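Novice: have a look at this prediction, sequence included:
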Amino acid sequence: MTRQNRSVTLDELYRDLHSHPELSFEEIRTAAIAAAELRAAGFDVLEGIGTTGVVGVLRNGNGPTVLLRADMDALPVLEETGLPYASTTSGVMHACGHDVHVACLIGASRELAATRADWSGTVVAVFQPAEEVGRGAQAMLDDGLYERVPMPDVVLGQHVGPAPAGMVGAHPGAAFASADSIDITVRGRGGHGSRPETTIDAIVIASAIVGRLQTIVSREIAPQETAVLTVGRMNAGTKNNIIPDSAELGLTIRSYHEKVRGHILAAIERMVRAESAASGAPDPAIVPAESFPVTVNDSVATERTMAAFRSAFGEEAVLDPGQVSGSEDVGLLATAANAPLVYWILGGAHPETYFTAANAGTIERDIPSNHSAHFAPEMQPTLIRGVAALVIATREWLRS
């Protein structure tokens, strides 16, 4: 299924997308489906923005411009869901639910195009590549996104997560954490394992660094602040009796305030260099990798949008998820346009299973989270609610 048309149901579309995941900046097939769907709905379509990004513009008289964003990329995860429509691409999976995002935006684009008598303004549907590596939004901006499409008055979007399917909600203010990945190479002097006195042991230095880094959050960040520092990768050596020349560490850092983020990054550099110097080692290499800014929901715009959701779905279906420790690059699209952002959580977990786990206190064990090999959102009512949320939010911001 390389092209779609409006006779394809949303369920069929979603199953196809889930079965054919593509990694960051490789979303060629997904982008082609999005472009074909937008054209079928009557949008003006631009392709290849920021490598594989697709944008559809639907002008419908005077009024505001609303940008709707869905990310398209998958993850290097071997799927273990057992679904009949599981990934057919070995070692690649839609483990973060971006297939849900794409399907919902296509569904919303269809509905908005079919109901143009009910609203006035411009809809900009953005299918963004490479969110998982934090570079897709910026790539589209660098490729002249806002020189090619109307500047939005508001940026809207959603992320499926392990909340009960049918529920939606956004947290005003800092909603998703900033994220920084750092690659560190500790340099030493290798040699024979039987003669450590002739070496500078990079493994020992790296081990000391790992221990010291744990004190940053516990001893340098105020208790009322939130931060996470994780060493997720440590690589060194080739043989038991060889002391290697170097050791590698991979770090991820999460926070909600730029001051906290800056303090953590400076402390990492201070500690890594100090531990190396204390051992008489050469200067280490500290290289920034992926970076995501804090995702900040505009408080006024968020309340306006959530009020529309409460009116449409009922009070009990709209939640405040609190601050999410995951990260996003959607905020860059809003910042570049100087427009408010409203980015909400879309529940995707089976409601009965979720509430049973909640009552038992076993959500973390029984409800797979994003990036898990077992992450499998309930197809319905997740897709129906996701489409409805995008349409309702869009109409709230457009003239009727």
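Specialist: Sure, I can see it. Residues are numbered from 1 along each chain as shown.

Novice: when you work out contacts or count neighbours from here on, use the C-alpha atoms and nothing else.
Specialist: Fine.

Novice: residue 233 contacts residue 249, correct?
Specialist: Yes. Using C-alpha atoms under 8 Å, residue 233 makes contact with residue 249 at a distance of 5.4 Å.

Novice: neighbour-wise, which of those two wins?
Specialist: residue 249 (20 against 12; other C-alpha atoms under 10 Å).

Novice: report all helices and strands that whichever strand or helix holds the more buried one contacts.
Specialist: According to DSSP states H and E, residue 249 maps onto strand 246-255. Where contact means 3 or more C-alpha pairs under 8 Å, 6 or more residues apart in numbering; DSSP states H and E, strand 246-255 is packed against strand 178-187, helix 202-220, strand 227-236, helix 258-278.

Novice: how about 10 Å then?
Specialist: strand 173-176, strand 178-187, helix 202-220, strand 227-236, helix 258-278, strand 285-292 (3 or more C-alpha pairs under 10 Å, 6 or more residues apart in numbering; DSSP states H and E).

Novice: and residue 122, which of those is closest to it?
Specialist: Closest of the helices and strands packed on strand 246-255 to residue 122 is strand 173-176, at 26.2 Å (criterion: C-alpha to C-alpha).

Novice: same for that closest one, what does it pack against?
Specialist: strand 246-255, strand 295-297, helix 299-313, strand 341-349.

Novice: do that again at 6 Å, thanks
Specialist: If you count contacts as 3 or more C-alpha pairs under 6 Å, 6 or more residues apart in numbering; DSSP states H and E, strand 173-176 packs onto strand 295-297.

Novice: what's the strand it packs on in contact with?
Specialist: With contacts defined as C-alpha atoms under 6 Å, 6 or more residues apart in numbering, strand 295-297 is touched by 172-176, 331, 341-342.

Novice: highest neighbour count among those?
Specialist: Per-residue neighbour counts (other C-alpha under 10 Å) across the contacts of strand 295-297 peak at residue 342, which has 32 neighbours.

Novice: state the distance from that residue to residue 110.
Specialist: 21 Å (C-alpha to C-alpha, to the nearest Å).

Novice: so where does the residue positioned nearest the centre of the chain fall, helix or strand?
Specialist: For the chain, residue 328 is the residue whose C-alpha lies nearest the centre (C-alpha atoms, centre = their mean; 4.2 Å). Residue 328 belongs to no helix or strand when assigned by DSSP H and E.

Novice: check it against this one:
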Amino acid sequence: MPSINSRVARATADLTELYRDLHAHPELSFAEHRTAAIVAQRAKSLGYEVTEGVGGTGVVARLANGPGPLVALRADMDALPVLEQTGLPYASLATDPDSGRPIMHACGHDMHVICLLGTLEALASARDQWSGTVLAVFQPGEEVGRGAQAMVDDGLFERFGTPEVVLAQHVLPIAVGTVATRPGAILSANDSLLITLHGRGGHSSRPEATVDPIVMAAATVMRLQTIVSREIATTDQAVITVGTLHAGTKENIIADEAQLGLSIRTYSPELRDKVLEAVRRIVRAEAEAAGADRAPTIETLTRLPVTVNDAAALDKTCVALRDALGVEQVLEMGAFPASEDVGILAEAAGAPLCFWFFGGADRAKVAAAQQQGTVDRDIPMNHSPYFAPLAEPTIDHGVTTFTAAALAWLGHQQNR
């Protein structure tokens, strides 16, 4: 009987070119039409029952193989509005047809898709070794925090079954061959806000006749930095980032308004409420201090929960990962202040979540950067225009980890 490792190797043999193709053709959230079509065709060819258009552009692939648990495997598909600067021969030249913005797979979702496709092939070829049902969820819109909920709202679990566990992985620029995870809170909650400061515009030569929203915005940005440094205990974790600031059209015109885009990360409901209230207080106070005629507008764009790994379920999964990779390759990490919507799937299913990171960076480069203390400078992080996981052996590594985790939960096939 062929080993599962040999089946993984066979499954990954032809995936590198497909990975390069997906990387060169990224698509933004809820516009993943080409990616979804490729996923659907590939999964159908492997014998999966495939449903397209779930939650917009989501794809669900289901394979029943006798009695046993239903196990959900999730991969996200969308890219980001980033101009790629990796210099790769398969670097993205794509732009958004609506806005003209450049698009890049700067977070590795193309790698997630490829690794799940490889896992589906490995599992389909190893049906003599497991029993149950595989539910592969190729999710749109993770980068805007709405894709998981869209699939749930479209009847994901009512239509395809409720899983016993939700498994998901994410590539990270740690050494390829390693996995990093932790029980409990692994990723932060995220609140994305759009704040509009309403000024009173006019000619640049007469600022006294205006309420300058750019000055108001500058004061607000600086004051927001004091929330973490002066209002949050050192034992707590929070991040407040002003990621966008837009105002004005010409140097000799004082604008009517300025807009700030905020990303806020926290790990508990209490801290989340405290930080959000502090943001509202500061924004309103700076507008009043500036003499604004109107109160600022504060709009919530995204609200994501803390991503929480079930401890018992993660223990079970990590046993399989250690067996597949080696004990020393499965690392425990600290809480990471990025955010995900995969927890929405687990919560909606009433199932435990197991989420882990798998390495996609050159081991020697990571080791050298760690020794020199230059990781932040020399190892591009997700969302960077230079982010580029190694195609190989990352694909083989990602398929191995996902397959091992799935088999830990699927039933063992009885001799027939």
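Specialist: Sure thing, it's come through. Since we're looking at a predicted model, the values are computed, not measured.

Novice: structure 2: matching residues for the strand holding residue 249 of structure 1?
Specialist: Strand 246-255 of structure 1 lines up with residues 257-266 of structure 2 when matched by TM-score structural alignment.

Novice: one step back: contacts for the strand holding residue 249 of structure 1?
Specialist: Contacts of strand 246-255 of structure 1 (C-alpha under 6 Å, 6+ apart): 177-188, 202-203, 227-236, 261.

Novice: apply 8 Å and report the result again.
Specialist: 177-190, 202-203, 206, 226-237, 261, 264, 294, 325 (C-alpha atoms under 8 Å, 6 or more residues apart in numbering).

Novice: give me the buried subset of those residues.
Specialist: 177-190, 202-203, 206, 226-229, 231, 234, 236-237, 261, 264, 294, 325 (16 or more other C-alpha atoms under 10 Å).

Novice: tell me how many other residues surround the alignment partner in structure 1 of residue 208 of structure 2.
Specialist: Counting by TM-score structural alignment, residue 208 of structure 2 lines up with residue 197 in structure 1. Residues lying near residue 197 of structure 1 (other C-alpha under 10 Å) number 10.

Novice: and the gap between residue 197 of structure 1 and residue 88 of structure 1?
Specialist: Relative to residue 88 of structure 1, residue 197 of structure 1 is positioned 53 Å away (criterion: C-alpha to C-alpha).

Novice: and if you look at residue 309 of structure 1?
Specialist: 36 Å.

Novice: neighbour-wise, which of these two wins?
Specialist: Set side by side, residue 309 of structure 1 and residue 88 show more neighbours around residue 309, with 23 against 13, by other C-alpha under 10 Å.

Novice: thought that one was touching residue 389?
Specialist: Yes. Contact status for residue 309 of structure 1 versus residue 389: in contact at 7.1 Å, counting by C-alpha under 8 Å.

Novice: overlap in contacts of the two?
Specialist: Shared contacts of residue 309 of structure 1 and residue 389, counting by C-alpha under 8 Å, 6+ apart, come down to residue 168.

Novice: residue in structure 2 paired with residue 122 of structure 1?
Specialist: Looking across to structure 2 (by TM-score structural alignment), residue 122 of structure 1 lines up with residue 133.

Novice: what residues sit buried inside the one helix or strand that match maps to?
Specialist: Assigned by DSSP H and E, residue 133 of structure 2 belongs to strand 132-139. Within strand 132-139 of structure 2, the residues scored as buried using 16+ other C-alpha under 10 Å are 132-139.

Novice: ok, now stretch 322-329 of structure 2?
Specialist: Neighbour-count burial for stretch 322-329 of structure 2, counted by 16+ other C-alpha under 10 Å, picks out 322, 324-325, 329.

Novice: in structure 1, what residues pair with that stretch?
Specialist: Mapped onto structure 1 using TM-score structural alignment, stretch 322-329 of structure 2 spans residues 310-317.

Novice: aligned partner of residue 220 of structure 1 in structure 2?
Specialist: Taking TM-score structural alignment, residue 220 of structure 1 has residue 231 as its aligned residue in structure 2.

Novice: show me what residue 103 of structure 1 aligns to in structure 2.
Specialist: Aligned by TM-score structural alignment, residue 103 of structure 1 pairs with residue 114 of structure 2.

Novice: test my guess that its match contacts residue 19.
Specialist: Yes. Assessed by C-alpha under 8 Å, residue 114 of structure 2 is found in contact with residue 19 at 6.1 Å.

Novice: who has more neighbours, these two?
Specialist: residue 114 (25 against 20).

Novice: show me how far the match of strand 246-255 of structure 1 is from its chain's centre.
Specialist: 19 Å (C-alpha atoms, centre = their mean, to the nearest Å).

Novice: over to stretch 395-414 of structure 2?
Specialist: 22 Å.

Novice: one more: stretch 248-260 of structure 2?
Specialist: 33 Å.

Novice: then stretch 211-219 of structure 2?
Specialist: Going by C-alpha atoms, centre = their mean, where stretch 211-219 of structure 2 is centred and where its chain is centred differ by 33 Å.

Novice: any chance you could list what contacts it?
Specialist: For stretch 211-219 of structure 2, the external contacting residues (C-alpha under 8 Å, 6+ apart) are 197-201, 245, 247, 254-260, 286-287, 290-292.

Novice: once you drop chain neighbours, what's closest to residue 237 of structure 2?
Specialist: Computed as C-alpha to C-alpha, 6 or more residues apart in numbering, the closest residue to residue 237 of structure 2 that is not its neighbour in sequence is residue 266, at 6.3 Å.
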